[in-house]
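> The sequence isn't on hand, but the structure is:
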């Protein structure tokens, strides 16, 4: 892990990896959405609205996965003082919040014809909305930090504590009565038909690669800003 503590060494890896992740992810995500839109059969009960899943499910997973990334990076920052951990946590926040928002938006669009309403205050939807607000709070705390490109200890602690919401989102459909369907994919297998499952996995892979590319872009931008700030301070001291 500490091999990439040196920003120059990290940038040498991130520079070629960023476009590779971005273009591969974009092709996979677009391909999966087109596959799901035109090649997947209409579902018996939900009709064509089920095809929203090829955006909604990856967005939900990445919204939750993004916060777990923030929590892990925050732990590394606080315990091991890794110099890039805070940069990584901050870089994850905006893409994570974006995917959480996409999850909420597509879920509402899916819910309108399925449930007859845009929103219900059940456990899954409410805890996902809480996650989105946690992202906004984390972004505000990180931006308030005096450490350019890094995150304050307060933001790091907030990132760790906020991870408590992730298992709540995951188990909400089991713990409480919910209009949201139960988990369709678990460690024990999947209840989704193969015609839907294959493009869904491709969509998850594609959007995940895009997420990784966005995080690397933001980390590179933050490191560049830190380098410029350091140079300007040196010039001011001369």
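Received the coordinates, thanks. The shown structure was predicted, so the numbers you read here are calculated from the model rather than taken from an experiment.
> only C-alpha atoms for contact and neighbour calcs from this point on.
Noted.
> Tell me the buried residues in stretch 42-60?
Residues of stretch 42-60 classed as buried: 49, 50, 51, 52, 53, 54, 55, 56, 57, 58, 59, 60 (neighbour count, 16 or more other Cα atoms under 10 Å).
> Export these as CSV, with columns for distance to residue 76.
Listed next are the buried residues of stretch 42-60 as CSV, based on distance: Cα to Cα, whole Å:
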residue, distance to residue 76
49, 41
50, 39
51, 38
52, 36
53, 34
54, 33
55, 31
56, 30
57, 28
58, 26
59, 25
60, 25
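> and of those, the nearest to residue 72?
Nearest to residue 72 among the buried residues of stretch 42-60: residue 60, at 18.7 Å, using Cα to Cα.
> Counting by contacts, list what the helix or strand where the closest one lies packs against.
Element membership for residue 60, per DSSP states H and E: helix 53-80. Helix 53-80 is packed against helix 7-34, helix 85-115, helix 153-162, helix 165-175, helix 194-237, with contacts defined by 3 or more Cα pairs under 8 Å, 6 or more residues apart in numbering; DSSP states H and E.
> Could you check those and tell me which one is nearest residue 128?
helix 165-175 (6.4 Å).
> Below is structure B, check it against A:
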């Protein structure tokens, strides 16, 4: 096991199921409120007040769902890979729980990204699906999510399932840069990235600002979903602990 002396104290607090259950309970209402405000405000802004695209008209508005879901699908997988590495190196069961809890959420985001991309592709490319590098790599990401979920369901031993899921998450993380840079490495139909940290957005502010609000809202939604699933997983795995029995008796 790796040396733990250099790690900060909060790192080990995160490894405590009881502490994580308590802190997520305090954070959940705030993230839920932020999710409702950001997604409701972003949806109204993007659908009713953002101008139509001069080429695509109103059909471009699907990017307000497509882009956030695609970004979140990749971010969730990277979180799983980090959790998998922590679980393998430091043997922290909370990391295993995070990986398992994040997988269904990330998979749903990948499905939403692929579905909205297909809806956008039909009027734009004339086809629901093309074997474009970006689309194909996103489909592979969905299969990786499904593979991790299948491992957790098929392997009864929680420790073995966690190790197998962590290995697959770490191996599959190589697909993330392929998704990101596929439009630059190969000649693809998919348009370049909408947001780049090093460049000014190509869209006018009244189009990319509501998109930014939606992206942040999706991240808050992910946080809410992950914390809720994580709390359920903690209760299930720690059901024999005295603090869980006391909590359930109070309820």
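Here it is on my side, so go on. These numbers were taken from a predicted model, which means no experiment stands behind them.
> before we move on, back to that, how far off centre is the helix holding residue 60 of the first structure?
Distance of helix 53-80 of the first structure from the chain centroid (Cα atoms, centre = their mean, to the nearest Å) equals 5 Å.
> Look up the counterpart of that helix in the second structure, residue range please.
Under TM-score structural alignment, helix 53-80 of the first structure corresponds to residues 63-90 of the second structure.
> buried stuff in that stretch?
For stretch 63-90 of the second structure, the neighbour count (16+ other Cα under 10 Å) marks 63-74, 76-88 as buried.
> Repeat that for stretch 9-24 of the second structure.
Residues 14, 15, 17, 18, 20, 21, 24 are the ones in stretch 9-24 of the second structure that count as buried (16+ other Cα under 10 Å).
> what's the first-to-last distance across that stretch?
One end of stretch 9-24 of the second structure sits 18 Å from the other (Cα to Cα, to the nearest Å).
> what's the most buried one of the helices and strands packed on helix 53-80 of the first structure?
Greatest average neighbour count among those goes to helix 85-115 (a mean of 22), per mean count of other Cα atoms under 10 Å.
> mean shift between that helix and the second structure?
Its matched residues in the second structure lie on average 0.5 Å from helix 85-115 of the first structure after superposition (mean Cα distance after the TM-score superposition for the first structure).
> Give the other helices and strands that whichever helix or strand comes after that helix contacts.
Sequence-wise, the next helix or strand downstream of helix 85-115 of the first structure (DSSP H and E) is helix 123-144. The contact analysis (3+ Cα pairs under 8 Å, 6+ apart) places helix 123-144 of the first structure against helix 85-115, helix 153-162, helix 165-175.
> looking at it, residue 214 of the second structure is touching residue 36, isn't it?
No - checked against Cα atoms under 8 Å, the pair residue 214 of the second structure and residue 36 is beyond contact range at 10.8 Å.
> what's the neighbour count on residue 188 of the second structure?
Neighbourhood size, residue 188 of the second structure [other Cα atoms under 10 Å]: 16.
> what residue of the first structure matches up with it?
By TM-score structural alignment, residue 188 of the second structure lines up with residue 178.
> Kindly provide the distance from its match to residue 62 of the first structure.
Distance from residue 178 of the first structure to residue 62 of the first structure, by Cα to Cα: 22 Å.
> Return the member of the buried residues of stretch 9-24 of the second structure nearest to residue 164 of the second structure.
Using Cα to Cα, the buried residues of stretch 9-24 of the second structure come closest to residue 164 of the second structure at residue 15, 19.8 Å.
> Map residue 177 of the second structure onto the first structure.
Residue 177 of the second structure maps onto residue 167 in the first structure, with residues paired by TM-score structural alignment.
> Its match and residue 108 of the first structure, how far apart?
From residue 167 of the first structure to residue 108 of the first structure the distance is 22 Å (Cα to Cα).
> what do you get for residue 146 of the first structure?
Using Cα to Cα, residue 146 of the first structure is found at 38 Å from residue 108 of the first structure.
> ok, the closest residue to residue 60 of the first structure other than its chain neighbours - contacts?
Nearest non-adjacent residue to residue 60 of the first structure, counting by Cα to Cα, 6 or more residues apart in numbering: residue 103, 5.2 Å away. Counting by Cα atoms under 8 Å, 6 or more residues apart in numbering, residue 103 of the first structure makes contact with 55, 56, 57, 59, 60, 63.
> Which two among these are spaced furthest apart?
55 and 63 (12.0 Å).
> State the distance from the closest residue to residue 176 of the first structure other than its chain neighbours to residue 59 of the first structure.
Distances taken as Cα to Cα, 6+ apart place residue 123 nearest to residue 176 of the first structure, at 6.4 Å, with adjacent residues excluded. With the distance defined as Cα to Cα, residue 123 of the first structure ends up 18 Å from residue 59 of the first structure.
> repeat for residue 148 of the first structure
In terms of Cα to Cα, residue 148 of the first structure sits 29 Å off from residue 59 of the first structure.
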